[in-house]
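Undergrad: pasting the structure only:
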């Protein structure tokens, strides 16, 4: 299976790899045989996951160009190259649009879109010589209307556009750029913030998903975003670029005006 994936020995950087979806992605990539560097703003988390995967921990902040350059350059140096990159970094702030001030708008754009640009810019300098694959986490909020998180949705829509544009520009270098767009995901951050036992918090989330008509009847798990990211970094997706894989439990496939009990 490792031969099929083509990730054996590939120098790989996971940005935001110390927690949640990032940790799940780092673990899966390591299981597939990749050499993994785990970058996170939290040094303890980066070190913990790096130990799990037998890789390298890198500490830094990708929301600045200098910070992104430093992280990517360090990964390139410790791995002896860089051919795969997964960027999971992102955060959402919920607020009605009329209550969204310029500072919050800037925060959401910077943290969810601009940092992706910084990381891609840094990684491209190294990948242009030998090709590679980049997979970024977007969101269904960049595809649907994003009520109460307009700035976040606009930023994630920008990530989708960034991936398509880079796929077009960098195809000639053998660099593929794709995205995964999750819906609500049961990350540790969400579960820990529920202030109740994890099993209860997870059951409550899944019950909400069922009430809201998610076809699979639950919200996603971190490993269910890590899987598509792994696929997009593997040789199994070698002719895919500029694409978005939606991991939403089927919500996008559902007729929005369905009534319970009707066929």
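TA: On my side now, so go ahead. Here the structure is a predicted model, which is why all the values come from computation and not from measurement. Numbering: from 1, shown residues only.
Undergrad: only C-alpha atoms from now on, for both contacts and neighbour counts.
TA: Will do.
Undergrad: what are the ranges of the helices in the stretch 51-200 of the chain?
TA: In the stretch 51-200 of the chain, helices defined by DSSP state H, counting those that start in this stretch lie at 65-79, 102-109, 115-127, 150-170, 188-192, 198-211, listed in chain order.
Undergrad: how close does residue 82 get to residue 13?
TA: Distance of residue 82 to residue 13, given as C-alpha to C-alpha, to the nearest Å: 7 Å.
Undergrad: try residue 37
TA: Residue 37 is 5 Å from residue 13, by C-alpha to C-alpha.
Undergrad: ok, second structure coming up, stack it against the first:
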């Protein structure tokens, strides 16, 4: 009797229209995965979804009800859910005394609230089936970088969330991990990477002598999402050119 092919894996990607999110979507689609792509930028999102044959779900990823609905859409459309990745984020480089109330709240919402929404919705959806949730932290969460107070605090919260959720849902077969990038060349970081002097200084901060690219981060997220990594949970994977752990110069 011929072997029955396994059904395609199904994933929800929050922040799919960004540099890392779109790179992840393309990698997963190339593996035959079925995707629900979510982001605030509906035009870019729908273009990407059309390119990949995916479902587009415009939303505010800091809105719990909208994220819940997006994850449910994946199950309703494809009949299953194997994982959720939260690639939503922001970048604020200011010392605390110059950070406004609005900037603080926006930073926490974009980086930590979206992560919590992804965990909450993903855990509910995969409570009986198991699966994988991958969040995005930052090297700034574990190494002191000047003028990173708000973003470092929010991204450190993502690591704490990862650890607690991994412990809570391990018995349910839900793995929760995160990646912690250094500076990556994306539209979000264009103000830094588009300036030659700033780019040179940023590259020098990383022991490997350069900044990262979206494909490198997407590859790590893809690896953590895969059921082949069924014994990996509660981990923060540094994909940062050595920024958080090494002093090579």
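TA: Yes, it's here. This structure is a prediction, so every number in the text was calculated from the model and none was measured.
Undergrad: got a TM-score for the two of them?
TA: Superposed pair, TM-score by TM-score structural alignment, normalised by the length of structure 2: 0.91. Supporting alignment: 244 aligned residues with a C-alpha RMSD of 2.0 Å.
Undergrad: re the thing from before, higher neighbour count, residue 82 and residue 13 of structure 1?
TA: residue 13 (33 against 27; other C-alpha atoms under 10 Å).
Undergrad: next up, the contacts around that one.
TA: 36, 37, 38, 39, 72, 75, 82, 84, 85, 86 (C-alpha atoms under 8 Å, 6 or more residues apart in numbering).
Undergrad: so it sits in a strand?
TA: Yes. Under DSSP: H, G, I helix; E, B strand; the rest coil, residue 13 of structure 1 sits within a strand.
Undergrad: on that earlier part again, want to throw the helices of the stretch 51-200 of structure 1 into a markdown table with mean neighbour count?
TA: Converted to a markdown table, these look like this (neighbours: other C-alpha atoms under 10 Å):
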| stretch | mean neighbour count |
| --- | --- |
| helix 65-79 | 20 |
| helix 102-109 | 16 |
| helix 115-127 | 21 |
| helix 150-170 | 22 |
| helix 188-192 | 15 |
| helix 198-211 | 16 |
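Undergrad: with distance to residue 245 of structure 1 added, can I get those in CSV?
TA: Output for these, formatted as CSV (distance: least, C-alpha to C-alpha, whole Å):
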stretch, distance to residue 245 of structure 1
helix 65-79, 25
helix 102-109, 22
helix 115-127, 17
helix 150-170, 11
helix 188-192, 22
helix 198-211, 20
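Undergrad: residue 167 of structure 1 maps to what in structure 2?
TA: Superposed on structure 2 with TM-score structural alignment, residue 167 of structure 1 falls opposite residue 166.
Undergrad: can you check residue 248 of structure 1 too?
TA: In structure 2, residue 248 of structure 1 lands on residue 240 (TM-score structural alignment).
Undergrad: my guess is that match contacts residue 206, does it?
TA: Yes. In this structure residue 240 of structure 2 lies within contact range of residue 206 using C-alpha atoms under 8 Å: 7.4 Å.
Undergrad: what's the overlap in contacts for those two?
TA: residue 182.
Undergrad: so for residue 178 of structure 1, which of the helices of the stretch 51-200 of structure 1 sits nearest?
TA: helix 150-170 (5.7 Å; C-alpha to C-alpha).
Undergrad: off-centre distance for that closest one?
TA: How far helix 150-170 of structure 1 lies from its chain's middle: 13 Å, per C-alpha atoms, centre = their mean, to the nearest Å.
Undergrad: tell me what it is packed against?
TA: helix 102-109, strand 175-182 (3 or more C-alpha pairs under 8 Å, 6 or more residues apart in numbering; DSSP states H and E).
Undergrad: and the end-to-end length of stretch 106-122 of structure 2?
TA: For stretch 106-122 of structure 2, the end-to-end distance is 23 Å (C-alpha to C-alpha).
Undergrad: what range does it cover in structure 1?
TA: On structure 1, the counterpart of stretch 106-122 of structure 2 by TM-score structural alignment is residues 107-123.
Undergrad: so what touches the matching stretch?
TA: Against stretch 107-123 of structure 1 from outside (C-alpha under 8 Å, 6+ apart): 62-65, 68-69, 72-73, 82, 85, 87, 89-93, 134, 136, 151-152, 154-156, 158-159, 162.
Undergrad: cool, and stretch 193-208 of structure 1?
TA: 186, 191, 192, 217, 218, 219.
Undergrad: identify the spatial nearest neighbour of the spatially most central residue of structure 2, chain neighbours not counted.
TA: Nearest to the geometric centre of structure 2 sits residue 87, at 2.8 Å (C-alpha atoms, centre = their mean). With sequence-adjacent residues excluded and distances taken as C-alpha to C-alpha, 6 or more residues apart in numbering, residue 87 of structure 2 is closest to residue 15, at 4.8 Å.
Undergrad: who are the contact partners of the one you found?
TA: Here residue 15 of structure 2 is in contact with 21, 37, 38, 39, 40, 61, 86, 87, 88, 89 (C-alpha under 8 Å, 6+ apart).
Undergrad: what sits up against stretch 137-151 of structure 1?
TA: Contacts for stretch 137-151 of structure 1 (C-alpha under 8 Å, 6+ apart): 86-89, 92-97, 104-105, 108-109, 152-160, 179-183, 246, 248.
Undergrad: how many neighbouring residues does residue 228 of structure 1 have?
TA: Counted with other C-alpha under 10 Å, residue 228 of structure 1 comes out at 20.
Undergrad: what is the burial count for residue 193 of structure 1?
TA: Using other C-alpha under 10 Å, residue 193 of structure 1 has 10 other residues around it.
Undergrad: from residue 113 of structure 1, how far off is it?
TA: 24 Å.
Undergrad: coming back round to it: out of the helices of the stretch 51-200 of structure 1, nearest to residue 57 of structure 1?
TA: Taking the helices of the stretch 51-200 of structure 1 one by one with C-alpha to C-alpha, helix 65-79 is closest: 8.9 Å.
Undergrad: same for that closest one, what does it pack against?
TA: strand 11-15, strand 35-40, strand 56-59, helix 115-127.
Undergrad: could these be laid out in CSV, adding distance to residue 202 of structure 1?
TA: Shown next, in CSV, are those (distance: least, C-alpha to C-alpha, whole Å):
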stretch, distance to residue 202 of structure 1
strand 11-15, 26
strand 35-40, 25
strand 56-59, 30
helix 115-127, 30
